[in-house]
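# no sequence on this one, just coordinates:
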């Protein structure tokens, strides 16, 4: 009967991927990892740097164990750890993920100098005055006039959107992209119910609210329609 491999090495254009068995003991895993990497290093005569992505599957490693895995890989001069990923979430990570998916509704006016920051989506029933700031890890929806600063996708989510009943902001940010007030505000009265989003060219766009059903079809989280 063929013995199950605890370490599988897969080569890619970007480097190598290590698939680590999540059913064996950690000591068995370390021994086989050391052996496999030694064999692999002998087969590479050149010494150019190779990036390594480690996939733990359903195994959870403590910080100490993670460092041990890194040390074993880094013992090979031509290998460098790019990432270590696992399907297992810690309680803290699960709580943060839950918070990022929640919609926080707030009814108030954000005045100059005030900052409202939520981990998930923000539904603000009220205005954001000039000098006021609203921030969210997800989307921002303002049921009122947005005259201040809005930063959606604070954690780098470029799929986040900003929408407001009246959109005349000092500044809009989505992820790491920044845009000033829509150009039409300078020349005419603002249109109602507009949104901001990042398009496929990584440009921030300002458009009618109705376009969101096409550019962000997954925005609605309801599981069943009418």
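Now that the structure is in, tell me what you want to look at. Predicted model, so just to flag it, every value in this text is computed and none were measured.

# okay, CA-based contacts and neighbour counts for the rest of this
OK.

# what's the burial count for residue 33?
Neighbourhood size, residue 33 [other Cα atoms under 10 Å]: 21.

# dump the residue contacts of the nearest residue to residue 6 once chain neighbours are set aside.
Leaving out its chain neighbours, the residue that sits closest to residue 6 by Cα to Cα, 6 or more residues apart in numbering is residue 21, at 4.7 Å. For residue 21, the contacting residues are 5-7, 29, 56-57, 59, by Cα atoms under 8 Å, 6 or more residues apart in numbering.

# then this one, side by side with the first:
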């Protein structure tokens, strides 16, 4: 019967990568790792340090087990541990990712002095009055009049957009890009939704909502489209 290799060591331009089988027992994995590291051990004190990445796939390791694997590597004179790469995420990480990708729907009026902030996308059914502020980690969609301040992509998401039924903001921000509306900018009588995004020249521009289909093809998280 062909023996299953639980540890594969591959050299890269950045050092070594250890590919560890995520189906075997942890004990078998640790024993084989120690054996194979002995084969790659260099006794020469003058040998350069080699960075090692450990890929564990779908295996969950406790903090103690992670430290054991790191110690096995560190015991070899010329090896240093870089990263441990895993496909497994914790519940708190999964919750954060879900929140960052959620579209939070809120029906309210954001009045002067009020600040409404969400971690992901914001769908606001209502107005943002002058002096009011809405902030989102993702995109901002206002089914109403946007007359105050809107800041999308607050954590640096430059692909974020801001859309509103009536786009008359006092200030627009997307990631670190800012655009203050001119004093004469007045579209109270408009009948078409508009959107704001960062263009190729690193400026925020306001355009018809329909352009998002081509500019941000991955933005639509709803069934259907516009």
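Cool, got the structure. Note that the structure is predicted; figures quoted are calculated from it, not measured.

# TM-score for this pair?
The TM-score (TM-score structural alignment, normalised by the length of the first structure) is 0.76; 219 aligned residues with a Cα RMSD of 3.3 Å.

# related to what we said a few turns ago, buried ones among the contacts of residue 21 of the first structure?
6-7, 29, 56, 59 (16 or more other Cα atoms under 10 Å).

# just give me how far the longest helix along the first structure sits from the chain centre.
Longest helix in the first structure, counting residues (DSSP state H): helix 26-42. Taking Cα atoms, centre = their mean, to the nearest Å, one finds helix 26-42 of the first structure lying 32 Å from the centre of the chain it belongs to.

# quick one: it to the second structure mean distance?
With mean Cα distance after the TM-score superposition for the first structure, helix 26-42 of the first structure departs from the second structure by a mean of 2.9 Å once superposed.

# name the helices or strands packed onto that helix?
Contact here means 3 or more Cα pairs under 8 Å, 6 or more residues apart in numbering; DSSP states H and E; on that basis helix 26-42 of the first structure packs against strand 7-11, helix 63-74.

# now the angle from the helix or strand that comes right after that helix to helix 63-74?
Downstream of helix 26-42 of the first structure, the next assigned helix or strand under DSSP states H and E is strand 50-55. Strand 50-55 of the first structure runs at 150 degrees relative to helix 63-74, counting by axes from the mean of the first three to the mean of the last three Cα atoms, to 10 degrees.

# just how off-centre is strand 50-55 of the first structure within its chain?
On Cα atoms, centre = their mean, the centre of strand 50-55 of the first structure falls 20 Å from that of its chain.

# ditto for stretch 18-33 of the second structure
Distance, centroid of stretch 18-33 of the second structure to centroid of chain: 30 Å (Cα atoms, centre = their mean).

# ok, now stretch 25-45 of the second structure?
Worked out by Cα atoms, centre = their mean, stretch 25-45 of the second structure lies 35 Å from the chain centre.

# buried residues in it, which are they?
29-30, 32-34, 37.

# as TSV, these with distance to residue 109 of the second structure would be great.
As requested, those are exported to TSV (distance: Cα to Cα, whole Å):
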residue	distance to residue 109 of the second structure
29	58
30	59
32	62
33	60
34	63
37	63
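
# so which of the residues you listed comes closest to residue 145 of the second structure?
Here the nearest of those to residue 145 of the second structure, counting by Cα to Cα, is residue 29; it sits at 60.2 Å.

# distance check, the nearest residue to that closest one once chain neighbours are set aside against residue 34 of the second structure.
With Cα to Cα, 6+ apart as the criterion, residue 29 of the second structure has its nearest non-adjacent residue at 6.0 Å, and that residue is residue 6. Per Cα to Cα, to the nearest Å, residue 6 of the second structure is found 11 Å from residue 34 of the second structure.

# give me the common contacts of these two.
Joint contacts of residue 6 of the second structure and residue 34 (Cα under 8 Å, 6+ apart) do not exist.

# which pair of the buried ones among the contacts of residue 21 of the first structure spans the longest distance?
Counting by Cα to Cα, the most remote pair of these is 7 and 59, 13.0 Å apart.
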